[in-house]
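[1] need a 3D model of the following:
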Amino acid sequence: MKTTVVFAFFLLIASTSLSAKIPSEITLATTNWPPYTSGSSPDKPGIVYEYITEILAKNGITLRIERYPWSRAIKMANDDNDIHGLLTAVYEEAPKLLFTRTPVMNYKVNFYTAIDNHWLYQDQRSLNSMPSPLCIILGYGYGSPIDEFIHDEANKTRLHILTGGNAQQRLVKMLEYKRVAVIIEDELVIESYTKKSTNIRFAGTLSDSPFYLAFNPNLNWSRDIVELLNQELAEPENLQRLQQLVSDYTSKQQ
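    A predicted model of the protein is given here:
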């Protein structure tokens, strides 16, 4: 009995020490990616923005978000500065960062073309007949097989790569004005920018994939925050809250 009490005491000390390593405020970089990391008003800053802010607040941690063009956000998260990590990311985008094992949520990557273009993505072979140019955003990870297609030097002339701010909005405008033939983006993001537009059409789904939080591994508390988030993101209560947020944001797009 005495041994059990002593062991429990040391576990408590270890737990307290672990929590103490995580600062009371952390800063994550992101980009404008509605409705996930941004929204239509200050009181609706984005699904993931609200979700992670609430989770961290329950653990006494304040979340600060800074928005940049995506390629710059990735660079800043990798560098040793005041940016501690990324609010949303997939491994292919930032392989040097430390990722949560538990995903934040899923996103669905679709192809879109102009309304009078009848090309449809069905499988990898469809990429051979895909009209060009395909417009992508610098630094984005789209998943297989499109990532392999993008990095193939033979396809370089078939791509139009966007950099800088407001990339998603510009992506949609490029397609609406027929300056590009195909774009790829998450369906909720497209709905945020197109509303009831009839100028573009769905042209197939690439993937329904998870995304994660990621932290600079050089931070002495990065593994502690990742372990904390691994637990919190799997909690049924938090998952229920996430579904409420998704419903709230998507219903406003209808």
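
[2] contacts and neighbour counts: CA atoms only from here.
    OK.

[3] so where does residue 250 fall, helix or strand?
    Taking DSSP states H and E as the criterion, residue 250 maps to helix 236-251.

[4] so who does the spatially most central residue of the chain touch?
    In the chain, the centroid-proximal residue (C-alpha atoms, centre = their mean) is residue 88; its distance is 3.2 Å. Residues counted as contacts of residue 88 (C-alpha atoms under 8 Å, 6 or more residues apart in numbering) are 30, 48, 104, 211-214.

[5] next, the second sequence, to be compared with the first:
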Amino acid sequence: MLKVNALCLGLLTLSLPLKADILNLTSLEWPPYASEVVEQQGASVAVVKAAVEAMGHELNVEFYPWERAVHLAKNKPDYAGYFPEYYFEADDLLFSQSIGTGPLGFVENKSNPVTWSSLNDLKSINIGVVRGYVNTTELDNMIANQEIKAVAVTSDSRNILKVAGKRIPLAVIDSNVLDYLLKSDPDIASAKDKVKMNSKLLEEKDLFVAFANDENGKKWRTIINQGLKKIDSEAIMKRYFSK
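    So this is what the prediction gives:
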């Protein structure tokens, strides 16, 4: 009788789910990829949430201005990391496998389109960027070396308005972000008929979760990477944008 009870107890223990942990990440207002005010908190959040839940855990995302989101993720143990981020070399960060992609290029004024074949063609003009954002390796290196003149602002919306007002000819932006803002942001409604994406993309950029390079970050990166193998992140992104 004791053996039977012990066996039943062992089977019951095996059938119980493991205790769910909560992954705390920071992010920014960057719709349609991440935002407090859009469905599912954005396409990138939907992917990460699906990956976390596939591993039996929960996701909590807190939204801040971008530079603060990065600072908190790197310096506060309450957070394991931040997202969505482009990959770059960093000793204090660990990057997940790709959680999706985004087409990065330039927004331009419709009445003054810019033709270019390499970034060297853009050395004579001012290019808008968002302060704290990673762009492409080549562009960021050329900006750092002062080969390209960059004008930094605090948001994509500000850059769109500057391009619409012909204060700068180009600004770096993700085409999905531009499309969303032109349709949804009343503050840039006046720019809707004045700007468009430049015909040449900079790069189709992979998006990642950036984790702090510590034991907690390593743990959650492993969990996310395993979860990503269990879901179809591309299908989740496609479904989201099709809406």
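
[6] ok, and the contacts of residue 88 of structure 1 in structure 2?
    Of those, the ones still in contact in structure 2 (both residues aligned by TM-score structural alignment, their matches' C-alpha atoms under 8 Å) are 30, 48, 211-214.

[7] quick one: the helices in the stretch 1-150 of structure 1?
    2-20, 47-58, 70-78, 146-151 (DSSP state H, counting those that start in this stretch).

[8] out of these, the one nearest residue 64 of structure 1 is which?
    Ranking these by proximity to residue 64 of structure 1 (C-alpha to C-alpha) places helix 47-58 first, at 8.4 Å.

[9] the closest one corresponds to what range in structure 2?
    Per the alignment by TM-score structural alignment, helix 47-58 of structure 1 matches residues 43-54 in structure 2.

[10] okay, buried residues for the matching stretch please.
    Neighbour counts over stretch 43-54 of structure 2 (16 or more other C-alpha atoms under 10 Å) mark 43-52, 54 as buried.

[11] average gap between that stretch and structure 1?
    Stretch 43-54 of structure 2: mean distance to aligned residues in structure 1 after superposition is 1.9 Å, counting by mean C-alpha distance after the TM-score superposition for structure 1.

[12] who's in contact with residue 225 of structure 2?
    Neighbouring residues of residue 225 of structure 2 by C-alpha under 8 Å, 6+ apart: 51, 96-97.

[13] if I look at it, how far off is residue 212 of structure 2?
    Distance of residue 225 of structure 2 to residue 212 of structure 2, given as C-alpha to C-alpha, to the nearest Å: 15 Å.

[14] please apply the same query to residue 118 of structure 2.
    For residue 118 of structure 2 relative to residue 212 of structure 2 (C-alpha to C-alpha), the value is 35 Å.

[15] cool, residue 120 of structure 2 as well?
    For residue 120 of structure 2 relative to residue 212 of structure 2 (C-alpha to C-alpha), the value is 35 Å.

[16] these two - which one has more neighbours?
    residue 212 (26 against 12; other C-alpha atoms under 10 Å).

[17] that one -> structure 1?
    In structure 1, the residue equivalent to residue 212 of structure 2 is residue 216, according to TM-score structural alignment.

[18] what's the neighbour count on the counterpart of residue 190 of structure 1 in structure 2?
    Under the alignment by TM-score structural alignment, residue 190 of structure 1 pairs with residue 178 in structure 2. Neighbour count of residue 178 of structure 2, defined by other C-alpha under 10 Å: 22.

[19] also the one 4 residues further on?
    Here the count is done by other C-alpha under 10 Å, and residue 182 of structure 2 has 20 residues near it.

[20] ok but it is inside a strand, no?
    No - read with DSSP: H, G, I helix; E, B strand; the rest coil, residue 182 of structure 2 is helix and lies in no strand.

[21] my guess is residue 108 of structure 1 meets residue 184, correct?
    No - between residue 108 of structure 1 and residue 184 no contact is recorded; they are 10.1 Å apart, counting by C-alpha atoms under 8 Å.

[22] show the contacting residues for the residue lying closest to residue 112 of structure 2 once chain neighbours are set aside.
    The shortest distance from residue 112 of structure 2 to any non-neighbouring residue, by C-alpha to C-alpha, 6 or more residues apart in numbering, is to residue 169 (7.5 Å). Neighbour list for residue 169 of structure 2: 108-109, 112, 114, 125-127, 163 [criterion: C-alpha under 8 Å, 6+ apart].

[23] take these and keep only those in strands.
    108-109, 126-127 (DSSP state E).

[24] now those as CSV including distance to residue 154 of structure 2?
    As requested, these are exported to CSV (distance: C-alpha to C-alpha, whole Å):
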residue, distance to residue 154 of structure 2
108, 18
109, 20
126, 16
127, 14
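
[25] and those residues, which is closest to residue 218 of structure 2?
    residue 127 (36.6 Å).

[26] burial of the closest one, as a residue count?
    Residue 127 of structure 2 has 22 nearby residues by other C-alpha under 10 Å.

[27] what of residue 73 of structure 2?
    24.

[28] aligned to it, what sits in structure 1?
    The equivalent of residue 73 of structure 2 in structure 1 is residue 77 (alignment by TM-score structural alignment).

[29] so that match makes contact with residue 86?
    Yes - using C-alpha under 8 Å, residue 77 of structure 1 makes contact with residue 86 at a distance of 6.4 Å.

[30] so what sits against both of those two?
    28-29, 215.

[31] could you identify the buried members of those?
    Buried subset of those (neighbour count, 16+ other C-alpha under 10 Å): 28-29, 215.

[32] rewinding a little: how about the contacts made by the nearest residue to the match of residue 73 of structure 2 once chain neighbours are set aside?
    In this structure, residue 77 of structure 1 finds its nearest non-sequential neighbour in residue 85, 4.7 Å apart by C-alpha to C-alpha, 6+ apart. By C-alpha under 8 Å, 6+ apart, the contact list for residue 85 of structure 1 reads 27-29, 77-78, 97, 213-216.
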